[in-house]
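Chemist: Okay, sequence plus prediction incoming.
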Amino acid sequence: MDLDAHIKEVTTLRNKADKLIEDSPGALLKKIEILARCLVFIGRVSSQLDGDYKRIYAQRKYEYSFAEINAKSPKKAHAELAVKDLREKEAETYQMMQRWRNAFSSSQEEIHALKLKMRIDFENNQYGG
């Protein structure tokens, strides 16, 4: 998967949605549709980063075990030093993973709020009905 292309698509869709006003039912509906498409790409990015994190975690566990077996005493200290860079990479990937999980969740909430706004506006005859 091309992560950068998906992130670019999220940004493009988000910018389109942010430019739409919420005062007209057509624009509000269009905004909801764009944000729903955006949510698909956010989900893909989030899923990819979840997998990346798990793969780095597995690699770190393997490298740690390998280093611990082959290390001189103190084995644990040497093993920890051997996986320092992987731990940093794992932490960075975890941070990105959490960021996109949060983006997914907050986007769902935003879509829900916009749908609720549309329903309330229609019930209150806000759109000249």
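Modeler: In hand now; what should we look at?

Chemist: C-alpha only now, for contacts and for neighbours.
Modeler: Fine.

Chemist: ok now do the most centrally placed residue in the chain, which residues does it touch?
Modeler: Relative to the mean C-alpha position of the chain, the nearest C-alpha, by CA atoms, centre = their mean, is the one of residue 100, at 1.5 Å. With contact taken as CA atoms under 8 Å, 6 or more residues apart in numbering, residue 100 is in contact with 42-43, 45-46.

Chemist: Quickly name whichever of these is closest to residue 75.
Modeler: Residue 75 has its nearest neighbour among those in residue 46, at 36.0 Å by CA to CA.

Chemist: Comparison target below:
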Amino acid sequence: MLELILTNISIILLILLLSSFINEHTGVQKIKSKKRKYTIYTVLLIVNFIYFFDSYNEDETLLSSNLIILGIDILFILTNFFSLIFKRKGFYGKYMVLGILFLILPFFSIMMFALRGLPHG
């Protein structure tokens, strides 16, 4: 259950980070907070329905969703890193640091799955 809570928190943080980056980067069309909330609700609803209704593969569901979150976050960090180097704007560094900080939750939950596989004793 703790892994599900950590996965949900990391999904919320990632969606908020990506939507605020899009708002900062594109000045023409901003994502409203109502759209952010609906996006978060739908993604969390889909992940939690898959987790609760597929009781046979619930660990694999959480592990794969954490790996997807990890991959998206690493791509986001690399995008901001190269944008910081070539475009020299300050807000790319801020989002790169936030992306690195948000890597903690998916790594922690993946390591909890890895520690579960070790023999006891």
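Modeler: That came through, no problem. Since the structure is predicted, the reported quantities are computational estimates derived from the model, not experimental observations.

Chemist: what's the TM between chain one and chain two?
Modeler: The TM-score (TM-score structural alignment, normalised by the length of the second structure) is 0.47; 82 aligned residues with a CA RMSD of 3.6 Å.

Chemist: Which of the contacts of residue 100 of the first structure fall within helices?
Modeler: Using DSSP state H, the members of the contacts of residue 100 of the first structure that fall within helices are 42-43, 45-46.

Chemist: Tabulate those residues in TSV, adding columns for distance to residue 35 of the first structure and neighbour count.
Modeler: Below are these laid out as TSV (distance: CA to CA, whole Å; neighbours: other CA atoms under 10 Å):
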residue	distance to residue 35 of the first structure	neighbour count
42	10	24
43	12	17
45	15	24
46	16	22
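
Chemist: Distance-wise, check residue 69 of the first structure relative to residue 115 of the first structure.
Modeler: 57 Å (CA to CA, to the nearest Å).

Chemist: higher neighbour count, those two?
Modeler: residue 115 (15 against 12; other CA atoms under 10 Å).

Chemist: Check which helix or strand that one maps to.
Modeler: Assigned by DSSP states H and E, residue 115 of the first structure belongs to helix 84-123.

Chemist: tell me how far that helix is from the chain's mean position?
Modeler: Chain-centre distance of helix 84-123 of the first structure: 6 Å, with CA atoms, centre = their mean, to the nearest Å.

Chemist: Quick check: buried residues in that helix?
Modeler: 86-87, 89-90, 93-94, 96-97, 100-101, 103-104, 107, 111, 114, 118, 121 (16 or more other CA atoms under 10 Å).

Chemist: Same question for stretch 36-45 of the second structure.
Modeler: In stretch 36-45 of the second structure, the ones that count as buried by 16+ other CA under 10 Å are 36, 39-40, 44.

Chemist: Likewise for stretch 58-69 of the first structure?
Modeler: For stretch 58-69 of the first structure, a neighbour-count test (16+ other CA under 10 Å) marks 60, 63-65, 67-68 as buried.

Chemist: what's the single longest helix in the second structure?
Modeler: Secondary structure of the second structure per DSSP H: the longest helix is helix 58-87.

Chemist: Show me what that one is packed against.
Modeler: helix 2-25, helix 33-53, helix 90-101, helix 104-116 (3 or more CA pairs under 8 Å, 6 or more residues apart in numbering; DSSP states H and E).

Chemist: Repeat the analysis, applying 7 Å as the threshold.
Modeler: The helices and strands touching helix 58-87 of the second structure, judged by 3 or more CA pairs under 7 Å, 6 or more residues apart in numbering; DSSP states H and E, are helix 90-101, helix 104-116.
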